[in-house]
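**Student:** Okay, sequence plus prediction incoming.
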Amino acid sequence: MKNIFIVLGIILGIAVFAAGSGLFKNTKSRELTKEKENQKIMDNKNVREIYFAGGCFWGTEHFFQQIRGVVGTEVGYANGNTQNPTYEEVVSHTTGFAETVKIKYDPEQVDLKLLIDLYFKTIDPTSLDQQGNDRGNQYRTGIYFANKEDEALVKNEVLKLSKNYSKPVVVETVVLKNFYKAEDYHQDYLDKNPGGYCHIEPGLFEMAKNANPLPKAKYQKQDKKALKEKLTAEQYNVTQENGTERPFQNEYWDETREGIYVDITTGEPLFISTDKFESGCGWPSFSKPITKKLIDEKMDKSAGMVRVEVRSKTGDAHLGHVFTDGPADKGGLRYCINSASLKFIPKAEMEKKGYGDYISLLDKK
């Protein structure tokens, strides 16, 4: 079946060339650029690799390209008994190679178990040497691992899968013996030929796109209507209307307990008690935020003064101002922050309320 589409592809390629060499040159240039970009990704030492044989590699590659965390793919021939095979040699059934997709993935974004689970959705694991309309030992199914550490996980996942079938599961789970890149026209085939042959049901591509969504941000900005219901009048005035509370008459100006100060609007950590000091100004004063990434600093020319305003980055809440009259031994800055923009979490409650990762900062004097 796939051979018919290869022939049609060649005929179409000739027609495109005849239509104009300029178009051909531009397409070739784009493909070379993409190939260089893909090679750069594939050579990235910070990612891991796994190899999936799942029938025709055109569809298998396109499927895995949809998954967040897969940073590179390459189709080729794996675990055969010759060197540098051509497609024609592989389909002759004399080389022992399987059409295989090399997957490069970032384990911090997607784990191997999820990739394996998704792969199972694209194959009939009980079908020997056949997937869809393609028949032959080059279309056998298999998961080939280059990293010995992956062996136990791979074998265990296939074992679990086999319990769901009355017939034997014939997915190979062996170490990668060899892998040779397939011809260029096979790479990214369905990107270049959107209507091309594929044994994988089209709806599975959409499923793959949604299978590993970005995790929801732990701290999120809320709309003003929700904040008006949640906050006190003073907290709303300070955080949303750039108000200023009265000195010496606010909740935390003389707070001395160990703990963490978080954004009242989002709960995001902003300041730690270790960096709090008595400035005499009547508001909570800190030498620095936990990290500069948590705040925005903006020029403020209101009230007839020129100051630097401090806002929370995620919540975009007004916090206060930063001045250069802080303790020299702590960096010389004074973050003068409204108590109404903060919520204090004592050390004893930090673990229970989800701030356990920040407790170690309290030990850094």
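**Tutor:** Nice, thanks for sending it over. Every value quoted in this text rests on a predicted model; they were computed, and no experiment measured them.

**Student:** can we go C-alpha only for contacts and neighbour counts from here?
**Tutor:** OK.

**Student:** Spit out the contact partners of V91.
**Tutor:** By C-alpha atoms under 8 Å, 6 or more residues apart in numbering, the contact list for V91 reads 136, 138.

**Student:** ok, and here's another one to check against it:
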Amino acid sequence: MKPETITLAGGCFWCLEAVYEHVDGVLGVESGYSNGHAERPSYEQVCRGDTGHAEVVRVRFDAARITLREVLEIFFAIHDPTTRDRQGHDIGPQYRSGIYWHDAAHEAVAREVWAEANAAHGGRVVTELEPERNYWRAEDYHQHYFANHPQQGYCAAVVAPKVEKFRRTFRSRWRG
């Protein structure tokens, strides 16, 4: 088995990471920054909007247990792909929606699932589709943030409801 990887931006990386860490078939999730212009960006630079990077998660998965299509269906269900540079109260280009692929086969699946989501949302999906470029791993304190800080204010108010929505909506994929 060779793990596959897709990089996803859907607002704050803590939310996406917290969900994908519970998805059956996902082998690992890493928070980072992608598709900007600066080399080795810091969290502070990305938050200021200085780098052009999006907050992302790299999702490593076992394609024999979960398909890329399923990974992307979860992605479109756990964030709002119709708001440009925003998820809830998080506003700025670092919170944009994006799918960043690592190979041509993933590009084809991403475009297909994007088109289906766009149709389902009345043509309003703003999720960008691009190859991953200029990725940089987020600082250690961002890794497994929700698992390590479930009572922190943002986690309790924003992340926990997304995890619960995933658990209810995708019961067969939940790995608790």
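**Tutor:** Received it, and whenever you're ready, just let me know what you need. Everything quoted here is computed from the prediction, not taken from an experiment.

**Student:** Can you give me the distance of K163 of structure 1 to F145 of structure 1?
**Tutor:** 22 Å (C-alpha to C-alpha, to the nearest Å).

**Student:** out of those two, which sits in the more crowded spot?
**Tutor:** Neighbours were counted for K163 of structure 1 and for F145 using other C-alpha atoms under 10 Å; F145 has more, 19 against 11.

**Student:** The lengthiest helix in structure 2 aligns to what range in structure 1?
**Tutor:** Assignment by DSSP state H gives helix 104-120 as the longest helix of structure 2. Mapped onto structure 1 using TM-score structural alignment, helix 104-120 of structure 2 spans residues 148-164.

**Student:** ok so, going back, packing partners for the next helix or strand after the longest helix of structure 2?
**Tutor:** Next helix or strand after helix 104-120 of structure 2 toward the C-terminus (DSSP states H and E): strand 128-131. Judged by 3 or more C-alpha pairs under 8 Å, 6 or more residues apart in numbering; DSSP states H and E, the packing partners of strand 128-131 of structure 2 are strand 97-101, helix 104-120.

**Student:** which outside residues touch the longest one?
**Tutor:** Where contact means C-alpha under 8 Å, 6+ apart, the residues beyond helix 104-120 of structure 2 that reach it are 6, 68-69, 72-73, 76, 99, 101, 124-125, 127, 129-131.

**Student:** From those, list just the buried residues.
**Tutor:** 6, 68, 72-73, 76, 99, 101, 125, 127, 129, 131 (16 or more other C-alpha atoms under 10 Å).

**Student:** Do a quick rundown of the strands in structure 2.
**Tutor:** Ranges of strands within structure 2 are 4-10, 26-34, 54-61, 86-87, 90-91, 97-101, 128-131, 136-137, based on DSSP state E.

**Student:** Could you dump the ones you listed into TSV with distance to S172 of structure 2 added?
**Tutor:** Shown next, in TSV, are the strands of structure 2 (distance: least, C-alpha to C-alpha, whole Å):
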stretch	distance to S172 of structure 2
strand 4-10	21
strand 26-34	13
strand 54-61	16
strand 86-87	26
strand 90-91	30
strand 97-101	24
strand 128-131	28
strand 136-137	30
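
**Student:** Identify the residue of structure 1 aligned to E164 of structure 2.
**Tutor:** Counting by TM-score structural alignment, E164 of structure 2 lines up with G203 in structure 1.

**Student:** give me the number of residues near its match?
**Tutor:** 8.

**Student:** for L342 of structure 1, same thing?
**Tutor:** 26.

**Student:** returning to what we had before: tell me the buried residues in the match of helix 104-120 of structure 2?
**Tutor:** Of all the residues in stretch 148-164 of structure 1, those buried under the rule 16+ other C-alpha under 10 Å are 150-151, 154-155, 158, 162.

**Student:** what residue is smack in the middle of structure 1?
**Tutor:** In structure 1, the centroid-proximal residue (C-alpha atoms, centre = their mean) is Q109; its distance is 4.1 Å.

**Student:** Can you tell me how far that residue is from G96 of structure 1?
**Tutor:** Using C-alpha to C-alpha, one gets 34 Å for the distance from Q109 of structure 1 to G96 of structure 1.

**Student:** Give the aligned range of the lengthiest helix in structure 1 in structure 2.
**Tutor:** Looking across structure 1 with DSSP H, the single longest helix is helix 21-42. Across structure 2, nothing matches helix 21-42 of structure 1 (TM-score structural alignment).
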